[in-house]
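S.K.: 3D, please:
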Amino acid sequence: MIKANLSKKTIIGVALAAVLALGGFSVQSLRAAERVDTAATVTITANIDSNDTSVFASRYKDSWNADSIVEMDPVTVDLYKIASLEETGTLSPDSRFSNIPVGELLKSPNADTIIEKIVTPAKEIAEGLSPDKTIAFENGSLSATATIPGGAGLYLYIPKAKDNRYSYNFISYVILAPNSDYTDTTGTSDKWNYNVGFSLKGTEEQRTGSLLIKKKLESYNISLGDVSFVYRVKGQLDDQIIDNVYTIDFTGPDQESRLITGLPATAKVTVTEEYAGVSYKPVEGSQTVYTDVEIVADDGDEEPVIPPATVDFKNTYDDGLISSGIAAENQFIDDGNGEVHFDGRKPFESENVR
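M.R.: The predicted model follows:
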């Protein structure tokens, strides 16, 4: 186990400035004279800047309006204690993170080095662990706090957020609790501050969803052979255009489906049966067009919590002949129940019949 001794003022100043660089602090040189109270309660607060105009911050704020179309899951930040901070200022790695080189903090590392050598390997370990504490934003608040009795230490924080359209990516980082805000230039207090915090800055990524087209062919003319039904899916979400055609093929009466994946979540599409074969018609009362079908995010999950948007079409043989010269032995239809019936027409009819 590698320990990092941060007890000397100058070492504390350099190391903590690097540790807190992405935590919302702009400290040039940190110092702390007094010993750490390891029994004290520390608080770690995550903040969303009220002036932040990013997609994440804007949609989070909007999601709490009564008429909002934004449906955001709870915004959370998982905390993992990488190391304990002892009275003397020494960092002792937690047994779960014993391979994390916290001693790197003594080398005045920049943010990229901290991410590479501490944050990234710590995140890999954290994937198999339950968080020590979770910060949860509630009721539209722009800040949320975790209270940790006797919690002095170095923490990895991993923010998580998504809504019905976007998932959000955040920079995970580390924060020391307590820290000191003493600077040579301002001459403020050199006491340990047991209430620390950082700001969330998220970038958005479009989520995707699926559309399930279900088709039931109730009766089928064997003599006409295989039949294809063609569907057009058309819509738009901002500057994303959706316009394509898809086929569902039948070799007999049956129920088939076509799952279309990778559509932008929250887009509303129109699904139209463009072609149903010249000898098939919609079942009475069934739809041939669906409008404003909203795509629900599933991110490609094979077993999504929310089922995909679904449309149903039903067709049947319409007693028409595709061409002349149909022999009597071919004038049978399969009803889908294993029974084949004579269709009642005379052989060699010369015109398509409707």
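S.K.: going forward, measure contacts and count neighbours with C-alpha atoms only.
M.R.: OK.
S.K.: do you know how far Pro74 is from Asp249?
M.R.: Distance, Pro74 to Asp249, by C-alpha to C-alpha, to the nearest Å: 43 Å.
S.K.: just Phe198 next, same as before
M.R.: Applying C-alpha to C-alpha, one obtains 56 Å for the distance of Phe198 from Asp249.
S.K.: got the contact list for Ser228?
M.R.: 247-250, 276-277 (C-alpha atoms under 8 Å, 6 or more residues apart in numbering).
S.K.: That one belongs to a helix, doesn't it?
M.R.: No. Counting by DSSP: H, G, I helix; E, B strand; the rest coil, Ser228 is located in no helix; its state is strand.
S.K.: Please give the structure of this sequence too, so both can be compared:
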Amino acid sequence: MKKLKIKKGYIAGLLTLFLAAAGLHVASAYATNVIDPAEPCTLTLSVPKGEEYTEELNGMELHAKIYQVATVDAAGEYSETSEFKSLSLKDAVNGDVTWEEMTAKAAELASDKTPDTECTITDGTGEKELNSGIYLVVVETASTGFYEYNFNPGLIALPDNQAFHSAGAENKWIYEVTANLKPERSPRYGSLLIQKNLDNYNETMKEVTFVFSIEAVDENGNTVYSNVVSTTHSSAGTKAAIADHIPAGAKVTVTEVYSGAGYRLVSEPQQTAEISADEIVTVEFDNTYDHGLNPGYGVTNHFDYDEDEGWQWTQLPDNSVKEE
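M.R.: Sure, this is the predicted structure:
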């Protein structure tokens, strides 16, 4: 095994880089008093308090995989474990690679390995007893009906020493360490399918277009989606238009704002639904020919959402779902 002794001159940079890479509290690997490798360490993983997501995450069960990437002896010398012998921690200490890159490499190596242990986080906290060393902590992605939470992998050194966190602090190894999780939250999305049923059709009037407005609000009544879609018919039967990328949990109101000249609505003119993540919810409208003689045909402004470029506009005959 390769051994690495982290000298005092490296400590400030090491600590800062660990924090930047992991978003978690980490230990240094040097103190004037020796480490007791036989004394177990306790790692507590905790959801930060006072954040927008704190209450929601506290109500969830989170799962962390923990991999030991290095051991440490009483003299403060680290040795990569056999599963992570290619990690070469000294490259980060020497500045040849960043700690962000080192963390990413450790996570890549761990992707096909069995964790040494796991930690379940409930009510905002989880605790695990571990030996001294450096550990990779990987918290699994977690989802609610509205949001997805992703956690960056982090390297954490045990034990800790407060002397390297603040000036004047006691130079003493701490074997009970708390690390705050730092999640990234992103909204989840769903789709809306508007199904238009036309029970009869006047072929002499050519195509007929039906137009629908879509308004969606969140739990606070704020508009989160607004669009207009349409279907164009050249025969009796059913056509459907789909609207994508609507935030999950949004309350949607769909109104048929134009029923096509010569046709009348026989169902309710307004339908409501709630969007579910990664699902398609459906509303239906029924129309019939009322023997009017004015044709009604139009084009539709179509919008597609792209994560890199945002909403993209094109003009189509309608928003009908293509038939297979």
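S.K.: what's the TM between chain one and chain two?
M.R.: TM-score of the superposed chains, computed with TM-score structural alignment, normalised by the length of structure 2, equals 0.71; 287 aligned residues with a C-alpha RMSD of 3.6 Å.
S.K.: For stretch 30-39 of structure 1, what is the distance to the chain centroid?
M.R.: 40 Å (C-alpha atoms, centre = their mean, to the nearest Å).
S.K.: residues in contact with it?
M.R.: 9-10, 12-14, 16-17, 85-89, 149-152, 180-184, 190-192.
S.K.: Now intersect these with the strands, please.
M.R.: Counting by DSSP state E, the part of these found in strands is 85, 180, 192.
S.K.: The first one: how many residues sit nearby?
M.R.: Applying other C-alpha atoms under 10 Å, we find 24 other residues in the vicinity of Leu85 of structure 1.
S.K.: Repeat that for the second one.
M.R.: Applying other C-alpha under 10 Å, we find 25 residues neighbouring Ser180 of structure 1.
S.K.: One more: Ala17 of structure 1?
M.R.: Neighbours around Ala17 of structure 1, by other C-alpha under 10 Å: 27.
S.K.: Show me what it lines up with in structure 2.
M.R.: Under the alignment (TM-score structural alignment), Ala17 of structure 1 maps onto Leu15 of structure 2.
S.K.: Does its match touch Ala29 like I think?
M.R.: No. Judged on C-alpha atoms under 8 Å, Leu15 of structure 2 makes no contact with Ala29 at a distance of 9.2 Å.
S.K.: Surely Leu24 of structure 2 is in contact with Lys182?
M.R.: Yes. Using C-alpha under 8 Å, Leu24 of structure 2 is in contact with Lys182, at 7.1 Å.
S.K.: Give me the more crowded residue out of the two.
M.R.: Higher neighbour count among Leu24 of structure 2 and Lys182: Leu24, with 21 against 18, using other C-alpha under 10 Å.
S.K.: ok, back up a step: looking at Phe198 and Asp249 of structure 1, which is more packed in?
M.R.: Looking at Phe198 of structure 1 and Asp249 with other C-alpha under 10 Å, you find the greater number of neighbours at Phe198, namely 21 against 14.
S.K.: of the contacts of stretch 30-39 of structure 1, buried ones?
M.R.: Neighbour counting with 16 or more other C-alpha atoms under 10 Å marks 12-14, 16-17, 85-86, 89, 151-152, 180-183, 190-192 as buried within the contacts of stretch 30-39 of structure 1.
S.K.: Looking at structure 2, name the residue matched to Leu156 of structure 1.
M.R.: Checking TM-score structural alignment: Leu156 of structure 1 goes with Leu136.
S.K.: Excluding chain neighbours, what is closest to its match?
M.R.: Spatial nearest neighbour of Leu136 of structure 2, excluding adjacent residues (C-alpha to C-alpha, 6 or more residues apart in numbering): Leu155 at 4.6 Å.
S.K.: ok, average deviation of whatever helix or strand that neighbour lives in from structure 1?
M.R.: According to DSSP states H and E, Leu155 of structure 2 maps onto strand 154-158. Compared with structure 1 after the fit, strand 154-158 of structure 2 shows a mean deviation of 1.5 Å (mean C-alpha distance after the TM-score superposition for structure 1).
S.K.: how far out from the middle of the chain is that strand?
M.R.: Going by C-alpha atoms, centre = their mean, where strand 154-158 of structure 2 is centred and where its chain is centred differ by 23 Å.
S.K.: Just the helices from the stretch 1-150 of structure 1, written as ranges.
M.R.: 9-19, 55-62, 111-114, 120-126 (DSSP state H, counting those that start in this stretch).
S.K.: Just to check, Gln255 of structure 1 is in contact with Lys216?
M.R.: Yes. With contacts counted by C-alpha under 8 Å, Gln255 of structure 1 reaches Lys216, the gap being 4.3 Å.
S.K.: circling back: give me whichever of the helices of the stretch 1-150 of structure 1 is most buried.
M.R.: Mean neighbours per residue, mean count of other C-alpha atoms under 10 Å, is largest over the helices of the stretch 1-150 of structure 1 for helix 9-19, with a mean of 22.
S.K.: what's the mean gap between it and the aligned bit of structure 2?
M.R.: Averaged out, helix 9-19 of structure 1 is 5.9 Å away (mean C-alpha distance after the TM-score superposition for structure 1).
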